[in-house]
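Asker: Next comes the sequence, and after it the predicted model I'd like to discuss.
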Amino acid sequence: MIINLSTTHSLVSNWVGELRHTDIQTDRMRFRKNLERTGEVIAYEISKTLEWEEQEIPTPLGISVCKVMKEQPVLATILRAGLPLHQGVLNYFDKADNAFISAYRKHHRDGSFEISIEYVSCPDLDNRILIISDPMLATGASLVKTLQALKAEGQPKEIHIVSAIACTVGIEFVRREEPTVKIWCGAIDDELTAKGFIVPGLGDAGDLSFGSKTQS
């Protein structure tokens, strides 16, 4: 299932527009905040699909029967670009367990690259709801490899992917490899460059959030 929030003309569309804008995105704090707010709205939308149960809640004047989440999800993200988006999801699922993965493109002289994973910190995922944040779903290669690494820590019963911008190529690849995932995104672009960058996209989300880095 793919949920593209830009089709609803919500505030997410406005924030994604600012994330893309070459003048506005030079403000790193605003860029991170727009990713965070996008994560918050998507977290709210995801919450509508989860299981809830009635619980008696004591108040100063009596008892109220309220609906509460039946279980807490596990929130995961790919370092470092995913941190602001992850924070937005965590703001709403504030009692959730968390997982962190370092997955990056290891570039070669010929212009090709491979996905390298060097660090995984994760709770047991058996029969848990997993929500993974990745601001740019481009080729989908790093996301699929990340999911494979996470599944070594247990088999989730449900997987949600949260992205600010996704590319149709990456969406199709992820769905081939992980057909049951639900993909939530702020916008979908159709073009991908030979080097695996989304067009028009927004550039490098990690660099725009935290500053440029040397290529490895």
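Answerer: Noted; the coordinates are in hand. Numbering: from 1, shown residues only.
Asker: From now on I want contacts and neighbour counts done on CA atoms only, so please keep to that.
Answerer: Noted.
Asker: longest helix in the chain, by residue count?
Answerer: helix 28-47 (DSSP state H).
Asker: buried stuff in that one?
Answerer: 30-43, 46 (16 or more other Cα atoms under 10 Å).
Asker: wait, isn't Phe100 in contact with Arg80?
Answerer: No: counting by Cα atoms under 8 Å, Phe100 stays clear of Arg80, with 9.4 Å between them.
Asker: one more structure, for comparison:
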Amino acid sequence: MQVQEILKNNSIANRFISQLRDTGIQTDRMRFRRNIERLGEIMAYELSKELEYENKEVNTPLGKSEVPMPKNELVICSILRAGLPLHQGILNYFDDAENSFISAYRHHPDNDEKFEILVEYLASPSLEGKTLILADPMLATGRSFSNVLNALGSMGKPEKIHLVSVIGSDEGVEYLKSEFPENSKLWIATIDHELDKNGYIVPGLGDAGDLCFGNKMQH
């Protein structure tokens, strides 16, 4: 699996990541969601450079013009609920893509730091021969992405898989390299080096789902 880390080169994306991490700013849920959405747009633009293109003739007021247009059949799959703003950012640029939604969450069966990733809901078109874009803002252990890929297995085999995330950990990235096909690619804004004992990214930014949509009751 290839890895493209956006913040290895300085850009306006630095500002959006800074605001997502900043405890003085991130409590503004609307701005938090919008910053994730904007990073989704940035990564969708970068990802678009690796799609396949074919010429399309366009009629202008003064003649005709040939424009290379992407020809891939795209399916964007976001992991509920934190993935929704990232999904929207990608969809803003790939507005004719099909869409898939799946739930994946941390279940603590013994009410301690040990958890398992459970997948309980899936709505998806066929993935056969298409380009699948998996979106989840936080890549901690990598188990959510892996479990979602397994759950999507019955939907058909995609021709290419792209993963899009905002902040990840070294451990999570290495885990995905062992779980995803070699020709898949991870697009991620930045990678932190640590996971704490609860499997959260350090320094990270906290719980992206709660910061986007408010605290949830545990079950």
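Answerer: Cool, got the structure. From a predicted model like this one, the values you see are computed outputs, not experimental measurements.
Asker: now what about the longest helix of the first structure, what contacts it?
Answerer: 12, 15-16, 18-19, 24-25, 84-93, 135, 162, 164, 184-186, 208-210 (Cα atoms under 8 Å, 6 or more residues apart in numbering).
Asker: and the residue of the second structure most remote from its centre, how far is that from Met217 of the second structure?
Answerer: Farthest-out residue of the second structure from its mean C-alpha position, per Cα atoms, centre = their mean: Leu62, at 41.2 Å. Remark: distance between Leu62 of the second structure and Met217 of the second structure (Cα to Cα, to the nearest Å) = 60 Å.
Asker: repeat for Asp207 of the second structure
Answerer: Asp207 of the second structure is 13 Å from Met217 of the second structure, by Cα to Cα.
Asker: more crowded one of those two?
Answerer: Asp207 (14 against 4; other Cα atoms under 10 Å).
Asker: Residue in the first structure paired with that one?
Answerer: Using TM-score structural alignment, the partner of Asp207 of the second structure in the first structure is Asp204.
Asker: What segments of the first structure are strands?
Answerer: 2-4, 52-59, 62-69, 74-79, 97-107, 113-121, 129-133, 136-137, 158-167, 182-189, 191-192, 198-199 (DSSP state E).
Asker: How many residues are close by Asn210 of the second structure?
Answerer: To be clear, residue 210 of the second structure is Asp; Asn isn't right here. Asp210 of the second structure: 14 neighbours (other Cα under 10 Å).
Asker: residue closest to the middle of the second structure?
Answerer: Short answer for the second structure (Cα atoms, centre = their mean): Ala135, at 2.3 Å.
Asker: Alignment lookup: that residue to the first structure.
Answerer: Using TM-score structural alignment, the equivalent of Ala135 of the second structure in the first structure is Ser133.
Asker: ok, now Gly156 of the second structure?
Answerer: Gly156 of the second structure maps onto Gly154 in the first structure, by TM-score structural alignment.
Asker: list the contacts for its match?
Answerer: Counted by Cα under 8 Å, 6+ apart, Gly154 of the first structure has contacts Asp124, Leu125, Asp126, Asn127.
Asker: okay, those in JSON lines with neighbour count next?
Answerer: As requested, those are arranged in JSON lines below (neighbours: other Cα atoms under 10 Å):
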{"residue": "Asp124", "neighbour count": "16"}
{"residue": "Leu125", "neighbour count": "20"}
{"residue": "Asp126", "neighbour count": "14"}
{"residue": "Asn127", "neighbour count": "11"}
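Asker: Those residues in helices, which ones?
Answerer: Among the contacts of Gly154 of the first structure, no member falls in helices (DSSP H).
Asker: Any chance of those in JSON lines with distance to Arg109 of the first structure as columns?
Answerer: Output for those, formatted as JSON lines (distance: Cα to Cα, whole Å):
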{"residue": "Asp124", "distance to Arg109 of the first structure": "38"}
{"residue": "Leu125", "distance to Arg109 of the first structure": "37"}
{"residue": "Asp126", "distance to Arg109 of the first structure": "40"}
{"residue": "Asn127", "distance to Arg109 of the first structure": "42"}
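Asker: Closest to Phe197 of the first structure out of those?
Answerer: Using Cα to Cα, Leu125 comes nearest to Phe197 of the first structure of the contacts of Gly154 of the first structure, at 30.7 Å.
Asker: How much space separates the closest residue to that closest one other than its chain neighbours from Cys122 of the first structure?
Answerer: Nearest non-adjacent residue to Leu125 of the first structure, counting by Cα to Cα, 6 or more residues apart in numbering: Gly154, 4.4 Å away. From Gly154 of the first structure over to Cys122 of the first structure the distance is 10 Å, taken as Cα to Cα.
Asker: Then Ala164 of the first structure?
Answerer: Counting by Cα to Cα, the separation of Ala164 of the first structure from Cys122 of the first structure is 23 Å.
Asker: Also Leu202 of the first structure?
Answerer: Leu202 of the first structure is 29 Å from Cys122 of the first structure, by Cα to Cα.
Asker: Then Val74 of the first structure?
Answerer: Plainly put, Val74 of the first structure is 9 Å away from Cys122 of the first structure if you go by Cα to Cα.
Asker: Need the overlap of contacts for the two.
Answerer: With Cα under 8 Å, 6+ apart as the test, Val74 of the first structure and Cys122 both reach Asn98, Ala99.
Asker: more neighbours, these two?
Answerer: Comparing Val74 of the first structure with Cys122 by other Cα under 10 Å, the one with more neighbours is Val74, at 23 against 20.
Asker: excluding its backbone neighbours, what's nearest the aligned partner of Lys195 of the first structure in the second structure?
Answerer: Correspondence of Lys195 of the first structure to the second structure, assessed by TM-score structural alignment: Asn198. The spatial neighbour of Asn198 of the second structure that comes closest, neighbours along the chain excluded (Cα to Cα, 6+ apart), is Glu113 at 5.2 Å.
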